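In: Got a predicted structure plus its sequence, pasted below:
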Amino acid sequence: MSSSPLISGIQQVGIGVTDVPKAWQWYRRVLGFDVPVFDDRSEARLMVNYTGGNVQSRHAVMALNMAGGGGLEIWQFTDRTPQPCAFQAEPGDLGIFAIRFKAPDARRAYDWVKTQPQANVGTFAKLPEGDGFWGKDPDGNVFQVAGDSSWFQQNDQPTGGVAGVVVGVSDVDASLRFYQHLLNPCEVVYDQTGTFADLPTSTPGQRFRRVLLRKTVTRHGAFSQLLGNVQIELIQALDREPRRLFADRYWGDCGYIHVCFDALDMKALKTRMGDKGYPFTVDSEESFGMESAAGRFAYVEDPDGTLIELVETHKLPILKKIGWYLDLQKRKHQKPLPNWMLRMMSLSRVRD
């Protein structure tokens, strides 16, 4: 396997909601996602295989926390009522169970988040690596906050952007092969089996296998320094049969609909994944516009059908107010963009 990285970081995690403005306001105020990349209303024509065979209209906002880390794509159907999960998600259920947000100081982040309206936060806990805590947003989506070493810039915000996701799997070994192949080069940080006091489960004493996979930030990709490290935790429930979080529902319904990685060479990535038996299930093949941003996007499924989005960015708004857009297709290399240029995006910050 080639060690040439084809993924630079997590670009965003998609969250299906019932009210985009309300959900985004909470994530702005509590977790600092206040810089919009796009605010788009259109039809998801290429996703019909995951939306009941019919083209669905939607409203989506992508927002960043400029301290560093991936963003959020807050997503809502506009021509049908988004459907919630029919049961309470538990660790090990198949799909994206939680987002992992980064923090420069996990204790300070805990003290901040637990005082915020509609933040349902558990106790400060010892995680398998370091300290942190679990919580739920106002829609009941589970998140984790933990320390991280990769930062784009330090500011007064107690939390940063997306550092990773926690994914429920039916077979850790099979899923590990998939994610290692996708994220190569990366490392296994821990592989532990047992009971875990920190996990937010309704049935204490259950046994799990937990594996944390980390891709450390490198200087490959225009946005690599902004996006930082990638951490994917795989959780397998050993004492019960897991349920599929999106069983009998559409992509875009309530919950975490995908994790999106920033792709450096989509053509090479398609070949790499296809050669190992992981074909793209969706591929725009050419540049696809999302309001003021554009890129080639594709989807691939992990062994349990969890949707992984891949985006090769072609156009990005730096400062929409004056019509400054960056055309990445004209760049002849994959080196990081200058920090000053990315910081200009902060001038579009939405203040409450």
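Out: Yep, it's here. The structure presented is a predicted model; accordingly, all values stated were derived computationally and were not measured.

In: hey, let's count contacts and neighbours off CA atoms from now on
Out: Will do.

In: What segments of the stretch 1-150 of the chain are helices?
Out: Listed in chain order, the helices found in the stretch 1-150 of the chain under DSSP state H, counting those that start in this stretch are 20-31, 106-113.

In: Reformat these as JSON lines; add mean neighbour count and distance to Ser346.
Out: Converted to JSON lines, the helices of the stretch 1-150 of the chain look like this (neighbours: other CA atoms under 10 Å; distance: least, CA to CA, whole Å):
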{"stretch": "helix 20-31", "mean neighbour count": "18", "distance to Ser346": "13"}
{"stretch": "helix 106-113", "mean neighbour count": "18", "distance to Ser346": "22"}
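
In: and of these, who's closest to Leu227?
Out: helix 20-31 (15.9 Å; CA to CA).

In: by how many degrees do the closest one and helix 106-113 diverge?
Out: 130 degrees (axes from the mean of the first three to the mean of the last three CA atoms, to 10 degrees).

In: Show me what helix 20-31 is packed up against.
Out: Applying 3 or more CA pairs under 8 Å, 6 or more residues apart in numbering; DSSP states H and E, one finds that helix 20-31 contacts strand 57-64, strand 71-77.

In: The shortest one: how far from the chain's middle?
Out: In this case it means strand 71-77. Here the centre of mass of C-alpha atoms in strand 71-77, compared against the chain's by CA atoms, centre = their mean, to the nearest Å, lies 11 Å away.

In: Distance check, Asp275 against Ala268.
Out: Distance of Asp275 to Ala268, given as CA to CA, to the nearest Å: 11 Å.

In: next one: Thr201
Out: Counting by CA to CA, the gap from Thr201 to Ala268 is 40 Å.

In: Neighbour count: those two, which is higher?
Out: Thr201 (15 against 12; other CA atoms under 10 Å).

In: pretty sure that one is touching Glu90, no?
Out: Yes - contact criterion CA atoms under 8 Å: Thr201 and Glu90 qualify, at 5.9 Å.

In: if I look at Gln259, how far off is Glu309?
Out: Quick fix: residue 259 is Val, not Gln. With CA to CA as the criterion, Val259 and Glu309 are 6 Å apart.

In: Tell me which stretches of the stretch 151-300 of the chain form strands.
Out: Assigned by DSSP state E, counting those that start in this stretch, the strands in the stretch 151-300 of the chain fall at 162-168, 187-194, 208-215, 230-237, 255-263, 282-283, 288-290, 293-301.

In: Below is an additional structure, to be compared with the one above:
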Amino acid sequence: MTVKINGIQQLGVGVENLQEAWKWYREHFAMDIRMFEDEAVAELMLPHTAGKPRPRHAVLALNMQGGGGFEIWQHKGKKPQAPETELHLGDLGINIGKLKTDNIQKAFQTFSESGLEILGQIEKDPSGNEHFYLKDNFGNLWEIRNEREVFRAEKSVNGGVLGAVIGVKNMDESLKVYTEILQYDKIVFDETGVFSDLDKLPGGEGKFRRVLLKHSEKRNGAFSPFFGSSYIELVQALDREPRDIFEGRIWGDPGFIHLCFDINGIDELREQVKEIGFPFTVDSARDSDTFDMGEAAGSFAYIQAPEGTLIEFVETHKIPILKKVGWFIDFRKRGHHPLPNWLLKLFRFKRVKDK
């Protein structure tokens, strides 16, 4: 089997209070589909949790317009430690989560009327695509990007995760991970300068090199019709020394903690990343064929990109579709070709409704 990168499954969001944060994300970003919720101990993440197993509470939430989800993640065995100072664009790691919208004007108006902290106005990026930025109640930055691809029409003005903006120290070194391993082989733009669409972001008035990447070919894994297309934007600050966004903190603390990809071929990937120079730092399949993730099961692994970003890979073995009637899909028996849209639309029955 060759390695297949099927799309962004989720963006990890570390928070201080999971229920408070998830309620906010349901209300404003329509991340209201609960794929799983689990309290357990992160026993395998020792390389990224100061060598200690960490109790945690996590939920994977999706938006029915499609795109990647949020893995909302809260430390339970220690007090979540927020950054001591404001992060600036180009700091090392995941700076901004990208969310898609098929109506950029309506999204801007709705978020403005809801009192969200919008940074600037609707602008065009170097490719000519319209977008704007906002900051959520927990200090995280989000880019709302014009994207016509929608899985299912909904009332919400935005869909799920379309990608991420990642601060890097050396562009050419980091590109190896995103182009060779993650297969983002098409450069949408590669521009250097001072950018008017960034100048309202913290630290965004400086000089940067920006590279926007996408896949040249359509993804075709089981969940690819739902995840859709995605983009990675790498940003290198050229007139200041960036700092590590998790300096003095550990994985799971508040902020964007990882970017997770749905894949097939984890055994082949293990050898591939080792050859390229980025071996797994975490590998659930080392001791077991499958890993129990509450209501789902699979294998997962992590690598660390040169700038420090943690990239997670998940090969799904089993997921619940309608848990009440005991309907699960076992991909080890079914295979990994795309699921039919009618089945993926059943995710809507996992919606969490607020009173």
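Out: Looks like it arrived, so ask away. Here the structure is a predicted model, which is why all the values come from computation and not from measurement.

In: still on that earlier bit, Ala293 of structure 1 is nearest to which of the helices and strands packed on helix 20-31 of structure 1?
Out: Closest among the helices and strands packed on helix 20-31 of structure 1, using CA to CA: strand 57-64, at 10.2 Å.

In: and that closest one, which stretch of structure 2?
Out: Using TM-score structural alignment, strand 57-64 of structure 1 lines up with residues 55-62 of structure 2.

In: average gap between the matching stretch and structure 1?
Out: Using mean CA distance after the TM-score superposition for structure 1, stretch 55-62 of structure 2 ends up 0.3 Å from its aligned counterpart in structure 1, as a mean over the superposed pairs.

In: how about the helices and strands packed on helix 20-31 of structure 1 in CSV, adding distance to Asp105 of structure 1?
Out: What follows is the helices and strands packed on helix 20-31 of structure 1, written out as CSV (distance: least, CA to CA, whole Å):
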stretch, distance to Asp105 of structure 1
strand 57-64, 19
strand 71-77, 20
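
In: quick one, which of those strands is nearest to Asn339 of structure 1?
Out: Nearest of these (CA to CA): strand 57-64, 14.9 Å.

In: buried ones in the closest one?
Out: Ser57, Arg58, His59, Ala60, Val61, Met62, Ala63, Leu64 (16 or more other CA atoms under 10 Å).

In: What of stretch 295-306 of structure 1?
Out: Gly295, Arg296, Phe297, Ala298, Tyr299, Val300, Glu301, Asp302, Pro303, Asp304, Thr306.

In: Residue in structure 2 paired with the fifth one?
Out: For Tyr299 of structure 1, the aligned residue in structure 2 is Tyr302 (criterion: TM-score structural alignment).

In: ok, the closest residue to Leu60 of structure 2 other than its chain neighbours - how many residues close by?
Out: Once flanking residues are discounted, Leu60 of structure 2 sits nearest to Glu71: 4.5 Å by CA to CA, 6 or more residues apart in numbering. By other CA under 10 Å, the residues close to Glu71 of structure 2 number 26.

In: Show me what Glu71 of structure 2 aligns to in structure 1.
Out: Match for Glu71 of structure 2 (TM-score structural alignment): Glu73.

In: Val314 of structure 2 too?
Out: Match for Val314 of structure 2 (TM-score structural alignment): Val311.

In: I figured Lys218 of structure 2 hits Pro225, correct?
Out: No - Lys218 of structure 2 is not in contact with Pro225 according to CA under 8 Å; the separation is 9.6 Å.

In: More neighbours: which of those two?
Out: Pro225 (22 against 12).

In: Identify the residue spatially nearest to the aligned partner of the more buried one in structure 1, adjacent ones excluded.
Out: Counting by TM-score structural alignment, Pro225 of structure 2 lines up with Gln225 in structure 1. Leaving aside its chain neighbours, Gln225 of structure 1 sits nearest to Phe152 (6.0 Å; criterion: CA to CA, 6+ apart).

In: how near is that neighbour to Thr281 of structure 1?
Out: In terms of CA to CA, Phe152 of structure 1 sits 33 Å off from Thr281 of structure 1.

In: who are the neighbours in contact with Gly14 of structure 2?
Out: Ile72, Trp73, Gln74, Gly252, Asp253, Pro254, Gly255, Phe256, Ile257 (CA atoms under 8 Å, 6 or more residues apart in numbering).

In: What is the neighbour count of the last one?
Out: If you count neighbours by other CA under 10 Å, Ile257 of structure 2 ends up with 25.

In: Next: the fourth one.
Out: The local packing count at Gly252 of structure 2 equals 26, with neighbours defined by other CA under 10 Å.

In: Pretty sure it sits against Glu71.
Out: No - contact criterion CA under 8 Å: Gly252 of structure 2 and Glu71 do not qualify, at 10.5 Å.

In: which residues do those two both contact?
Out: With CA under 8 Å, 6+ apart as the test, Gly252 of structure 2 and Glu71 both reach Val13.

In: if I look at the residue nearest to Lys320 of structure 1 when sequence neighbours are not counted, how far off is His314 of structure 1?
Out: Nearest non-adjacent residue to Lys320 of structure 1, counting by CA to CA, 6+ apart: Ser348, 7.5 Å away. Counting by CA to CA, the gap from Ser348 of structure 1 to His314 of structure 1 is 20 Å.

In: Tell me which of these two has more neighbours.
Out: His314 (19 against 16).

In: In structure 2, what residue corresponds to Arg343 of structure 1?
Out: Aligned partner of Arg343 of structure 1 by TM-score structural alignment: Lys345.

In: Its match: neighbour count?
Out: Residues within reach of Lys345 of structure 2, counting by other CA under 10 Å, total 15.

In: what's the closest non-adjacent residue to the residue mapped onto Arg210 of structure 2 from structure 1?
Out: Using TM-score structural alignment, the equivalent of Arg210 of structure 2 in structure 1 is Arg210. Computed as CA to CA, 6+ apart, the closest residue to Arg210 of structure 1 that is not its neighbour in sequence is Ile235, at 4.7 Å.
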